[in-house]
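Asks: Sharing a model prediction with you, sequence too.
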Amino acid sequence: MKVDDHTPPNGTVRDWLDDRASTDGDRDAYLFFDGEPALTWSDLQSKAKQLAQQLTALGLNKGTSVAILQPNGRKAIECLYGVLYGGFRATVINLVAGDEAIGYALDHCEARIALVGEAQVNLFERVSPTRMSRLTEAGDNKAPVLHRLEPADDALLMYTSGTTGRPKGVVHSHASLLAGGWTPTVAHRLTPSDRGLCVLPIYHINGLCVTVISALVSGGSLAVAEKFSTSKFWDQCEEAKATWFSVVPTIISHLLHSDITPSPNTRDRLRFGRSASSPLAPDVQTAFEARFEVPIVETMGLTETAAQILSNPLPPGIRKIGSPGKAFGNEACILSPDLIPLPPHLQGEIAVRGPNVMREYLKNPDATGETFTSDGWLRTGDLGHIDNDGYFFVTGRLKELIIKGGENIAPREIDEALYSHPDVIEAAAFARPCKTYGERVEAAVKLCDGSTLSSEQLVEICVQKLGAFKSPDTVYLLEELPKGPSGKIQRIKLPEMTR
């Protein structure tokens, strides 16, 4: 099966895995740093088929949810592909979401079978509904006929972070899941000779689609780390002979502030690094590239779009610092408040439509209806504008805007002002209720070891760059800012943490 720059992948995950096994069977597909042997495409197909048959023999209907509670590693890859190969809905559980959110997801998805890692058994037994059981038996030797699959069949169920209420279950088909691996393949010109480094959890859409599924679509390979480690990152790039990696802005900042540098061989081998999940501060990107000589490609994506919707072109194409780039493999636009596409330079809500867009929120027709416009645009909830060259610029989240005295203030403006000081590793502005203005601006930062910066000095930096009205009244110095599974800072938790 071939990749076309203009046409999303046909078929199902089963079709693509069968094709990889038949044409590239002895090539390494997924490699690991924990001592587990690499998976070739033939190995993976065999393991996936075996698990698919075992699940089918249990009498599970096509499209039934099968919960996966697995950390990054060989077993997680085998479980994911096994569930997809069998025609079931891979319900990938965020292992750090907390007992309440995990229990809700396990109950809401209505799965009766779960594939649980050894270290997650206690968690599963603590929060799982009584109808659900772990798959522990090897099964018999029967080889039942697998369900017939179509591209439109359910493939993935992944729950959002739930920062504004109950987590929502995002449903992707085989077609949209494959398209989620296709968009970075096209944007980053991934080939069978490329090897990615995955340090993000594959129970997050960035790790799953951008790295795991793109390897299937591109025919390349992927080295899967258990988790991100500042001290191990560059050594892992060297050991894996990685040609690219996908990370988030907080990881880029942590690498920048470490005293570890890549070897010349690693630096020369890396074609690019990829940043996603939240905006990358221009000062951090510029400093990273100047120090490590590795170009960073900023992108943008959502769980609802199987990750990537926008990307900057690879060098020597024009990368615009501060922009997540242009649409690749889908359409994107800026919508007015009455949901009409706007011309360049006018601010509105970023929207997307294309083959990588979800089908629905599971059992939540109201939320699904609110998210899609009548002509098929998915509303992202992000504010921004587009320039004359088709590059998008994100100014903030609709739900994160700070409304001070009736004026909208985007937290990103304050973030970037704080990141302009080289001692700042993490930064996030947020709103605090205020009797005078309705809301006031505050912020929290993590500083590098040995920094003598004070809260007052950080406020003054903001005043100089933004003026007093937009600047935070207080900047809290924290040892760590709260983050989600991908490493994205969670602003919603900061008001409580800084009481």
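Replies: Sure, I can see it. Residues are numbered from 1 along each chain as shown.
Asks: C-alpha from now on. contacts and neighbour counts both.
Replies: Noted.
Asks: And for stretch 15-25, what's in contact with it?
Replies: 1, 40, 41, 42, 43, 45, 216, 217, 219 (CA atoms under 8 Å, 6 or more residues apart in numbering).
Asks: For the residue nearest to residue 116 when sequence neighbours are not counted, give me its contacts.
Replies: Of all residues not flanking residue 116 in the chain, residue 69 sits nearest, at 4.8 Å (CA to CA, 6 or more residues apart in numbering). In this structure, residue 69 makes contact with 92, 93, 94, 95, 114, 115, 116, 117, 120, judged by CA under 8 Å, 6+ apart.
Asks: and the last one, how many residues sit next to it?
Replies: So the one you mean is residue 120. For residue 120, the number of neighbouring residues by other CA atoms under 10 Å comes to 15.
Asks: Run through the helices of the stretch 101-250 of the chain in chain order.
Replies: Chain-ordered helices for the stretch 101-250 of the chain, with DSSP state H, counting those that start in this stretch as the definition, fall at 121-127, 174-187, 205, 214-218, 233-240, 249-256.
Asks: For residue 87, which of those is the nearest?
Replies: With distances scored as CA to CA, the stretch of these nearest to residue 87 is helix 174-187 (9.2 Å).
Asks: and the longest helix along the chain, what other elements does it pack with?
Replies: With DSSP state H applied, the helix covering the greatest number of residues in the chain is identified as helix 41-57. Applying 3 or more CA pairs under 8 Å, 6 or more residues apart in numbering; DSSP states H and E, we find helix 41-57 packed against helix 13-24, helix 74-86.
Asks: Alongside the first one, take a look at this:
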Amino acid sequence: MAQQLEFTMGGLLDHVAERYPANDALVYPERGLRYSYREFNGVCRQVAKGLLRLGIKKGDNVAIWAYNVPEWVVLMFASAKIGAILVTVNTAYKSAELEYLLNQSDSTTLFMVKSWKDTDYVATLTDVVPELPVTKPGELNNPKLPFLKTVVFIGEETPAGMLNFNQIMEMGKEVSDAELAAAEATVDKHDTIQMQYTSGTTGFPKGVMLTSHNLVNNGFFIGECMKFTEKDRLCIPVPFFHCFGSVLAVLASVTHGTAMVPVEIFDPLKVLQTIAAERCTAVHGVPTMFIAELEHPDFAKYDLSSLRTGIMAGSVCPIEVMKRCVKDMNLTEITSVYGQTESSPGITQTRTEDSVELRVSTVGRALPGAEVKITDIETGATLPPGKQGELCARGYMVMKGYYKMPEETAKVIDADGWLHTGDLAVMDENGYCKITGRIKQMIIRGGENIYPKEIEEYLYTHPKISDVQIYGVPDRKYGEQVMAAVIVKKGEAMTEDEVREYCRGKIANYKIPKYVKFVEGYPMTASGKIQKFKLREMAIKELQLEEGEGA
């Protein structure tokens, strides 16, 4: 069994700051910000004290809604130091999703930036909590969100009703080292420390409860598979709110004393500039990000010779893209990771010494300390190599469960502790796995997991819609796109734009159907179940999409 780390997340940072005090920890070239591990730990301690002064206690849920700003990483460790639970909010969320998450998570505090892309966060939150601008900071009282009391703004010009992140830093000065040490002493490595929301087949997102032990070790072993050391420098263009950012990037780095060089909002040119300027040795991304970097008109202007490794994950890695990354970006040791939020997230990973063929045709073998098996969907029996079945995983990385959803937890974690992923896979005799399909009807668009049920539940609220089925169709750029087959109520007429317009501002843009088809009925099984795979096949034919376009 691989040797696991025994630190809490807060304790890990203390240890690394002691071991590599002068090493770069967090670097934002555009901001002129460069924290050494000693400085970074000092800032995290200061914010942890500020959280205590704010009245945040161990076990309180604290949400963050922001792109890759420095405060995100600081808050991740500051909250962990005092045992508060960081609830990560998808940057693409709109009002209905935000309200659901804040309510379901019982978050007492929300940290947020002003906006992201086309979404004005302040207006969106005010839509959910109209009384915010006329309420004294820290005294929110909304019957729909009974737990939410405080909103903290990250940035200049704090909106009415909110505190500013800098005030939390100042408040930290009123708390002694002894008080912080006392709070830290109560935190156990098996306490929930982060809650990430993943959509479910029930249609409503579920809060995945992850512990320090889950996250620190997953980050550590993922870093080990890339052969990270204190000399590595990782460019991070993937979002922190996903495990890809917070675990595969941040914790893979911190467990090895590696420098983190984030890109705040993905832009292929900024990634190239950052790698060249900071001599990054590693870079992460989903396939669409690597394609955008490789195809940028200024690609050849940047010296990427410092690169060595990184992770391409989030959806199927096209062979040609992986080969171009190796050849043109110098990523000779790039790896791929497979997993899901419920497993912190990594389950399998290719290794730096694996052949390019293995790295593109499989998702690797079990991470150290993880067990993987393929089981028969009907009987649950373990299958031999070469047979397709459901991929199940067990080990230190399996979540505690879904927040306040014991029945849903029991559906995915069996009595023996095996996590049932819902993914179909084949394992070879060396333990290398290929993902061959999905039992669940999940759509993966550009690395974002989309659960049809969630969009269906929302569209059912449209007064003209009688029934709707959401499914994925192949797309060369994103892997898959969302398609809706809509049955309109008798006597009503509807356009494709009406369907999309109804979603705008209410659900994340990436979930809005690209294709809408109006139908009279659906293909059914003899027992009356809708056959989504047939809807998909029909769409591929009608829209002249190729199954090989990345599906």
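Replies: That came in fine, so what should we check first? Every value quoted in this text rests on a predicted model; they were computed, and no experiment measured them.
Asks: Tell me how the two chains score on TM-score.
Replies: Once superposed, chain against chain, the TM-score is 0.79 (TM-score structural alignment, normalised by the length of structure 1); 434 aligned residues with a CA RMSD of 2.9 Å.
Asks: counterpart of the residue nearest to residue 116 of structure 1 in structure 2?
Replies: Using TM-score structural alignment, the partner of residue 69 of structure 1 in structure 2 is residue 65.
Asks: For that match, give its distance to residue 367 of structure 2.
Replies: Separation of residue 65 of structure 2 from residue 367 of structure 2 (CA to CA, to the nearest Å) stands at 30 Å.
Asks: Next: residue 338 of structure 2.
Replies: 10 Å.
Asks: any shared contact partners between the two?
Replies: Common neighbours of residue 338 of structure 2 and residue 367, using CA under 8 Å, 6+ apart, are 346, 347, 348, 349.
Asks: Map the third one across to structure 1 for me.
Replies: Following TM-score structural alignment, the counterpart assigned to residue 348 of structure 2 within structure 1 is residue 310.
Asks: how close does the residue nearest the centre of structure 1 get to residue 306 of structure 1?
Replies: In structure 1, the C-alpha closest to the average C-alpha coordinate belongs to residue 206, at a distance of 2.5 Å (CA atoms, centre = their mean). Taking CA to CA as the measure, residue 206 of structure 1 and residue 306 of structure 1 are separated by 8 Å.
Asks: need the contact list for the closest residue to residue 303 of structure 1 other than its chain neighbours.
Replies: Nearest in space to residue 303 of structure 1, with sequence neighbours left out and distances taken as CA to CA, 6+ apart, is residue 205 at 5.5 Å. Neighbouring residues of residue 205 of structure 1 by CA under 8 Å, 6+ apart: 158, 302, 303, 306, 307.
Asks: now, which of those residues lie within helices?
Replies: Helix and strand membership here follows DSSP H; of the contacts of residue 205 of structure 1, not one is in helices.
Asks: Among the shared contacts of residue 338 and residue 367 of structure 2, which one has the most neighbours?
Replies: With neighbours defined as other CA under 10 Å, the most crowded of those is residue 347; it has 30 neighbours.
Asks: Report the mean distance between the helix or strand where that residue lies and its aligned residues in structure 1.
Replies: Of the helices and strands defined by DSSP states H and E, residue 347 of structure 2 is found in strand 346-349. For strand 346-349 of structure 2, the mean distance to aligned residues of structure 1 following superposition is 1.3 Å (mean CA distance after the TM-score superposition for structure 1).
Asks: other SSEs contacting the helix or strand following that strand?
Replies: Taking DSSP H and E as the definition, the helix or strand that follows strand 346-349 of structure 2 towards the C-terminus is helix 356-361. In this structure, helix 356-361 of structure 2 packs against helix 319-328, with contacts taken as 3+ CA pairs under 8 Å, 6+ apart.
Asks: Could you give me the buried positions within the helix it packs on?
Replies: Judged by neighbour count using 16 or more other CA atoms under 10 Å, the buried positions of helix 319-328 of structure 2 are 321, 322, 323, 325, 326.
Asks: Repeat that for stretch 282-297 of structure 2.
Replies: When neighbours are counted by 16+ other CA under 10 Å, the buried residues of stretch 282-297 of structure 2 are found to be 282, 283, 284, 285, 286, 287, 288, 289, 290, 291, 293, 294.
Asks: So which of these is the closest to residue 238 of structure 2?
Replies: Proximity of the buried residues of stretch 282-297 of structure 2 to residue 238 of structure 2 was ranked by CA to CA; the top entry is residue 285 with 6.0 Å.
Asks: What residue in structure 1 is paired with the closest one?
Replies: Using TM-score structural alignment, the equivalent of residue 285 of structure 2 in structure 1 is residue 247.
Asks: Excluding chain neighbours, what is closest to its match?
Replies: Using CA to CA, 6+ apart and skipping residues adjacent in sequence, the residue nearest residue 247 of structure 1 is residue 275, 5.2 Å away.
Asks: Please say which position in structure 2 the one you found maps to.
Replies: Alignment note (TM-score structural alignment): residue 275 of structure 1 maps to residue 312 of structure 2.
Asks: and what of residue 117 of structure 1?
Replies: Under the pairing rule here (TM-score structural alignment), the equivalent of residue 117 of structure 1 within structure 2 is residue 113.
Asks: With residue 362 of structure 1 instead?
Replies: Residue pairing (TM-score structural alignment): residue 362 of structure 1 is matched to residue 403 of structure 2.
Asks: Now do the contacts for its match.
Replies: With CA under 8 Å, 6+ apart as the criterion, the residues that contact residue 403 of structure 2 are 105, 206, 207, 208, 209.
Asks: Repeat the analysis, applying 7 Å as the threshold.
Replies: 206, 207, 208, 209 (CA atoms under 7 Å, 6 or more residues apart in numbering).
Asks: just residue 231 of structure 2 next, same as before
Replies: If you count contacts by CA under 7 Å, 6+ apart, then residue 231 of structure 2 has residue 258 around it.
Asks: I'd like to know how many residues surround the nearest residue to residue 336 of structure 1 once chain neighbours are set aside.
Replies: With CA to CA, 6+ apart as the criterion, residue 336 of structure 1 has its nearest non-adjacent residue at 5.2 Å, and that residue is residue 348. One way to gauge burial is a neighbour count; for residue 348 of structure 1, by other CA under 10 Å, it gives 24.
Asks: still on that earlier bit, same list (the contacts of residue 69 of structure 1) but as TSV, adding distance to residue 324 of structure 1.
Replies: Formatted as TSV, the entries for the contacts of residue 69 of structure 1 read as follows, by distance: CA to CA, whole Å:
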residue	distance to residue 324 of structure 1
92	27
93	27
94	25
95	28
114	37
115	36
116	36
117	35
120	36
